[in-house]
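> give me the fold of what follows.
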Amino acid sequence: MTDSRDDGPMVTAKKNSDELTAATVPHAQGSSAVARAVTINKPVTEVYAYFRDFSNLPSFMENVVSIDTPDRARSHWVVKAPGGTTVEWDARVTEDQPNALIAWTSEEGADVPNSGRVEFRDAGQRGTVVTATILYDPPGGTVGKLIAKMFQREPAIQARRDLRRFKQLMEAGEIATPAMNRKQFEEMGL
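Next up, the predicted model:
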């Protein structure tokens, strides 16, 4: 008998993906599931260390305004939401396996109840496979999820973009942007 499992995120399963994903997240909160993966050409120790310092996350997470960390287990998140507003929550780390896994859950009273895990897997010469799995309850339910998608603030969209920016930052030391720099403005006479 062959094993039909693979190393893709559980949320990519064709059947019961939300339930399967929730089963992999300790202290799961949230009815919608998102999972994305990226391979970063850096050693797992370096990738994990950068991500584990939560104060680094706003450097590549586009909608994260700030993260305050009173200690290694707790954090306070402020995140941009549609319509120029922000949402906030307190989170606590529920599992931390150095160079392998960080899992969290939001605390009671979160504007967006959520939980998830980020896995770091050594990929040998290819670097590190980073898989982010997020469960969340969108504010406003299905309508709120649709509005967030229209404003490009929906977690599935953001997870893909944020992981791409994380890869760029770790591999190149900067995030590519279509914005013009000062020299380009000067060359155009602007």
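> only C-alpha atoms from now on, for both contacts and neighbour counts.
OK.
> in the chain, which helix has the most residues?
In the chain, with assignment by DSSP state H, the single longest helix is helix 155-172.
> one more to put side by side:
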Amino acid sequence: MIEIHHTALACAPVAAAFDYVDDYRHVPTWMFGITKFDPIGDHDQGLGAVYDAAMKVGPKTLDSVVKVTGWERNSVIELESIDGLYTHSRWQFEPAGETETRMTVDFRYDLPGGLAGKALGKLIEPFVAQAIRHTDATLRRQVEQSAKHSS
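Sure, this is the predicted structure:
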């Protein structure tokens, strides 16, 4: 299992940061490599919502179906895959002053065993650092822009 922990500070109130991340339509615009993040069924937000996701890693596209397994407004969004590549992510939102939000993500994923898993691991390894940098910068910028437009 590969685990990633990252914290970023956004110049936006907690409610604005949470609402932006919680809106599935924004996910492909800020999460590096995500090419699809579509709701399955009528429930498209909150606890129990399910999404069909695809991530492009180099020449390979990895498919996954993820379910919201933890959700508390302005505090936590937790997703876990129920089909495809195993992933688990937990996003936490905490006020850092009146107009800033500390966003913390813990992300885990499992690769398949054997030679296929080793080959995929070598493909993903350089991608992870780049993905974190891109996602951090893009998400902070988009959250901050969204907060400015809504105030």
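> work out the TM-score between the chains.
Once the chains are laid over each other, their TM-score by TM-score structural alignment, normalised by the length of structure 2 reads 0.82; 137 aligned residues with a C-alpha RMSD of 1.7 Å.
> buried ones in the longest helix of structure 1, by neighbour count?
Buried residues in helix 155-172 of structure 1, counting neighbours by 16 or more other C-alpha atoms under 10 Å, are found at 155-156, 158-170.
> who touches it?
Outside helix 155-172 of structure 1, the residues that touch it by C-alpha atoms under 8 Å, 6 or more residues apart in numbering are 34-42, 47, 60-63, 132, 149, 152, 174-176.
> in helices, which of those residues appear?
Secondary structure assignment by DSSP H places 47, 149 of those in helices.
> of the contacts of helix 155-172 of structure 1, buried ones?
Neighbour counting by 16+ other C-alpha under 10 Å classes 34-42, 47, 60-63, 132, 149 among these as buried.
> check contacts around residue 43 of structure 1.
Here residue 43 of structure 1 is in contact with 122, 127, 128 (C-alpha under 8 Å, 6+ apart).
> so which of those residues is the most crowded?
residue 128 (24 neighbours; other C-alpha atoms under 10 Å).
> run through the residues that contact that residue.
Counted by C-alpha under 8 Å, 6+ apart, residue 128 of structure 1 has contacts 39, 40, 41, 42, 43, 44, 47, 120, 121, 122.
> quick check: closest non-adjacent residue to it.
residue 122 (4.7 Å; C-alpha to C-alpha, 6 or more residues apart in numbering).
> and that neighbour, what pairs with it in structure 2?
Matched to structure 2 by TM-score structural alignment, residue 122 of structure 1 sits across from residue 95.
> gap between its match and residue 6 of structure 2?
Noted for residue 95 of structure 2: a distance of 16 Å to residue 6 of structure 2, by C-alpha to C-alpha, to the nearest Å.
> quick check: residue 149 of structure 1 vs residue 156 of structure 1, distance?
From residue 149 of structure 1 to residue 156 of structure 1 the distance is 9 Å (C-alpha to C-alpha).
> residue 80 of structure 1 too?
To residue 156 of structure 1, residue 80 of structure 1 is 15 Å away according to C-alpha to C-alpha.
> go on, residue 46 of structure 1?
From residue 46 of structure 1 over to residue 156 of structure 1 the distance is 25 Å, taken as C-alpha to C-alpha.
> what's the answer for residue 128 of structure 1, then?
Look at residue 128 of structure 1 and residue 156 of structure 1: by C-alpha to C-alpha, they are 21 Å apart.
> same deal with residue 99 of structure 1?
24 Å.
> and what of residue 65 of structure 1?
With C-alpha to C-alpha as the criterion, residue 65 of structure 1 and residue 156 of structure 1 are 18 Å apart.
> let me see the contact set for residue 52 of structure 2.
36, 37, 38, 39, 40, 63, 64, 65, 66.
> type out the PyMOL command that picks the buried ones from those.
The following PyMOL line selects those of the contacts of residue 52 of structure 2 that are buried, judged by 16+ other C-alpha under 10 Å:
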select buried, resi 36+37+38+39+63+64+65+66
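> looking at the contacts of residue 52 of structure 2, spot the one nearest residue 119 of structure 2.
Closest approach between the contacts of residue 52 of structure 2 and residue 119 of structure 2, by C-alpha to C-alpha: residue 63, at 16.9 Å.
> helix/strand/coil for the alignment partner in structure 1 of that closest one?
Superposed on structure 1 with TM-score structural alignment, residue 63 of structure 2 falls opposite residue 88. Following DSSP: H, G, I helix; E, B strand; the rest coil, residue 88 of structure 1 is assigned to strand.
> understood, closing this out.
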